[in-house]
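**Q** Sequence unavailable; structure follows:
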């Protein structure tokens, strides 16, 4: 789409801090704190991603360092207890890593993060070699698009195609990412389709239709 990042490769961070399997616990902590990131990929020969160490993987060391868990805790949190005694990234990491390809859409990447409850995804090529990292903040970048830029895209890609004159006269207004269509349309059956297409434009927060005649003024939901 014109002027908009729409795949992971457009928004990912290419300069990535990583660790090897043998990286010590304390060094992982230093890297996370020093680079202000919540996780680091673990690489093996050739830069292939084999796992990820996150802040959550490190916390059991603090939680259980001076406690004696009861039987129920031991049975429910066996993996955390194992990590409490970990000394290297190999023992700490979550493996296999949840990764994403650079060509994946931002919406699909967001869904992957939500399903796996992670904040960052290593971006890999077809061989599993690290290319970058994409974070939640990166995926939200599209919502910083200028309102006029959004309006121009909606006019060009939706209004001009679905509501050409004569018989239709539709104006596009955008404020804080909310698109509002004002005017009249010849074929009202196209209104729900227009709303879906506009919602698919990256950076759009919501869609409203306020026609001057023939169509309800209630917000249209796809």
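**A** Happy to help now that I have it. Not measured: the values here are computed from a predicted model.
**Q** only C-alpha atoms for contact and neighbour calcs from this point on.
**A** Fine.
**Q** neighbours of residue 183, just the number please.
**A** For residue 183, the neighbour count with other CA atoms under 10 Å is 15.
**Q** Now residue 148. Nearest residue, chain neighbours left out?
**A** Take residue 148 and drop its neighbours on the chain: the residue closest to it by CA to CA, 6 or more residues apart in numbering is residue 174, 6.9 Å away.
**Q** okay, now the one to match up with it:
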């Protein structure tokens, strides 16, 4: 994966299969099988995401309504509201949401909740959900590459849940601002707090 990619919009798939709220059980099952996906977004007529219907939702409907499940629609079986993400969301943040919610993919929506793409767990997790120890090590490597070794040796890097805390002393305030930008650009960093002092 390209290390310059930093947002969901950089890695999402734009072509997305979806169903309307009136799609019936058979149509949804056929769609999932045809496209080899485990869930699809459910859309209103104007393209807004109102839910997600999954294989698990179909099986639950079949179990609860054995006589009538074939006539059930996406609107009645879907999980709502859908867990969605915006194109400008950081990749690592989206990946952590997926992991926390045990989801395989997230619909990507614009400011009006209209579907613009989909991002899968495979797009995000392998590279960008590093252990904190590994992430802190990568940040240290980037700092050493950007600074004089003597300056880098005075910095302390701590990582917790993808959030980096950078502390220590630097020659000037301009360098501190540049380092904050550098740290936030490391794949896997959700946010960065810079607590850098400048010698009097």
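**A** Thanks, I have the structure now. This structure is a prediction, so every number in the text was calculated from the model and none was measured.
**Q** Next, the TM-score between them, please.
**A** With the length set by TM-score structural alignment, normalised by the length of structure 2, the two chains reach a TM-score of 0.65; 160 aligned residues with a CA RMSD of 3.5 Å.
**Q** in structure 2, which residue is closest to the centre?
**A** residue 94 (1.6 Å; CA atoms, centre = their mean).
**Q** Can you tell me the element that residue falls in?
**A** helix 91-101 (DSSP states H and E).
**Q** can I assume residue 191 of structure 2 is in contact with residue 182?
**A** No: assessed by CA atoms under 8 Å, residue 191 of structure 2 is found out of contact with residue 182, at 11.3 Å.
**Q** Neighbour count for the two, which is higher?
**A** More crowded of residue 191 of structure 2 and residue 182, by other CA under 10 Å: residue 191, with 19 against 15.
**Q** could you say what helices and strands the longest helix seen in structure 2 packs with?
**A** Scanning structure 2 for the longest helix, with DSSP state H as the assignment, gives helix 132-146. Secondary-structure packing of helix 132-146 of structure 2 (3 or more CA pairs under 8 Å, 6 or more residues apart in numbering; DSSP states H and E): strand 155-160, helix 173-184.
**Q** give me that answer again for 6 Å
**A** strand 155-160 (3 or more CA pairs under 6 Å, 6 or more residues apart in numbering; DSSP states H and E).
**Q** Which elements pack onto the strand it packs on?
**A** Counting contacts by 3+ CA pairs under 6 Å, 6+ apart, strand 155-160 of structure 2 is packed against helix 132-146, strand 163-169.
**Q** Look up how far residue 86 of structure 1 lies from the closest residue to residue 163 of structure 1 other than its chain neighbours.
**A** Among residues not flanking residue 163 of structure 1 along the chain, residue 185 sits closest, at 6.5 Å (CA to CA, 6+ apart). Residue 185 of structure 1 sits 65 Å away from residue 86 of structure 1, going by CA to CA, to the nearest Å.
**Q** do the same with residue 161 of structure 1
**A** Taking CA to CA as the measure, residue 161 of structure 1 falls 59 Å from residue 86 of structure 1.
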